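Peer 1: Just the structure for this:
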Amino acid sequence: MDKAAVKRYYDLKSRQKEIERELAELRGAILGECEAEGLAQAEVGGYKVKIVVQERREYDDQKLKSALPDDDVWRLVSRADPSKIAGLVKLNVIGEEKLSGTYDTKKIALLQVERI
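Peer 2: I've put the predicted structure just below:
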């Protein structure tokens, strides 16, 4: 095994953790400033900053299992995976009305920064 490759991999993974931590801090600071100023988008020093809000469903496993038509459908899902559930709704295996009350909606702010 190539010792240099293993060392390089370790070094890069260490830097990746540091970069991800710093990105999270900067993301929080930028989102906080935008929220405080009531901005959904802005131009700052040659960059366009845009906040996109998404709604995500967080399902309760027990409520979902009791809302599904039969155990075979639950086996398809096996746990409350929002993407699997959305697929079953699209295929009309589960009706949207059956899911009522089985999830909470959570808003997620996504940060997009582009160079102008």
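Peer 1: C-alpha from now on. contacts and neighbour counts both.
Peer 2: OK.
Peer 1: Against residue 48, how distant is residue 16?
Peer 2: Applying CA to CA, to the nearest Å, the value for residue 16 to residue 48 is 25 Å.
Peer 1: mind listing what's buried in the strand or helix carrying residue 57?
Peer 2: In this assignment (DSSP states H and E), residue 57 forms part of strand 47-59. Across strand 47-59, burial judged by 16 or more other CA atoms under 10 Å covers 49-51, 57, 59.
Peer 1: Please provide the structure for the following sequence as well, for comparison with the first:
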Amino acid sequence: MEKKVQQYYKLKTKQKELEKELAELRQDILSYCSERGETEEVIGSYKVKLVTQNRKEYDDEKLYNTLSDPEVWRLLSKTDPAKVASLTKLNIIAEEKIQHTYAVKTVTLLQVDKQ
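Peer 2: Sure thing, here's the model as predicted:
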């Protein structure tokens, strides 16, 4: 069992190092594309594509105060943007009613594919 724990520790450490390196590379690639004003580019044998998404970040207190129905709040229990979106799509919650409870955050996703 000690070997498994040791291996787990090694892998978690390696994972942290890889995530740090990925974040740095991602930032470098985003900067490169931003400087060139490109959202899609072929670099060597790789296709780089930037995809912009808007994500809603809810204010728990505002949302709770707006959704006075305890049954609806219980379905959420904690603000989960996917759950809120689902309840909105199902017309359980009206989008107009909760518009003031979130801020829209723009996120740029990086996709790299081998050609």
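Peer 1: Assuming the best superposition, what's their TM-score?
Peer 2: Scored against TM-score structural alignment, normalised by the length of structure 2, the superposed chains reach a TM-score of 0.92; 115 aligned residues with a CA RMSD of 1.3 Å.
Peer 1: tell me the angle of the helix or strand hosting residue 35 of structure 2 relative to strand 46-58?
Peer 2: Assigned by DSSP H and E, residue 35 of structure 2 belongs to helix 2-36. Calculated by axes from the mean of the first three to the mean of the last three CA atoms, to 10 degrees, helix 2-36 of structure 2 forms an angle of 100 degrees with strand 46-58.
Peer 1: How far off centre is helix 2-36 of structure 2?
Peer 2: 17 Å (CA atoms, centre = their mean, to the nearest Å).
Peer 1: average offset between the helix or strand following it and structure 1?
Peer 2: If you walk from helix 2-36 of structure 2 toward the C-terminus, the next helix or strand you reach (DSSP H and E) is strand 40-43. For strand 40-43 of structure 2, the mean distance to aligned residues of structure 1 following superposition is 0.4 Å (mean CA distance after the TM-score superposition for structure 1).
Peer 1: Name the residues that touch strand 40-43 of structure 2?
Peer 2: Outside strand 40-43 of structure 2, the residues that touch it by CA atoms under 8 Å, 6 or more residues apart in numbering are 33, 47-50.
Peer 1: Isn't residue 50 of structure 1 up against residue 115?
Peer 2: No: in this structure, residue 50 of structure 1 is not within contact of residue 115 by CA atoms under 8 Å, at 11.5 Å.
Peer 1: Which part of structure 2 matches whichever helix or strand comes after the strand holding residue 57 of structure 1?
Peer 2: Downstream of strand 47-59 of structure 1, the next assigned helix or strand under DSSP H and E is helix 61-67. The alignment of helix 61-67 of structure 1 onto structure 2 (TM-score structural alignment) spans residues 60-66.
Peer 1: Give me the mean deviation of whichever strand or helix holds residue 82 of structure 2 from structure 1.
Peer 2: According to DSSP H and E, residue 82 of structure 2 maps onto helix 81-89. Helix 81-89 of structure 2 differs from its equivalent in structure 1 by a mean of 0.9 Å after superposition (mean CA distance after the TM-score superposition for structure 1).
Peer 1: mind listing what's buried in that helix?
Peer 2: Quick answer for helix 81-89 of structure 2 (16+ other CA under 10 Å): 84, 87.
Peer 1: Which of the residues in the helix or strand following that helix are classified as buried?
Peer 2: Using DSSP H and E, the helix or strand that follows helix 81-89 of structure 2 in sequence is helix 95-98. Residues of helix 95-98 of structure 2 classed as buried by neighbour count (16+ other CA under 10 Å): residue 98.
Peer 1: That concludes my questions; thank you for your assistance.
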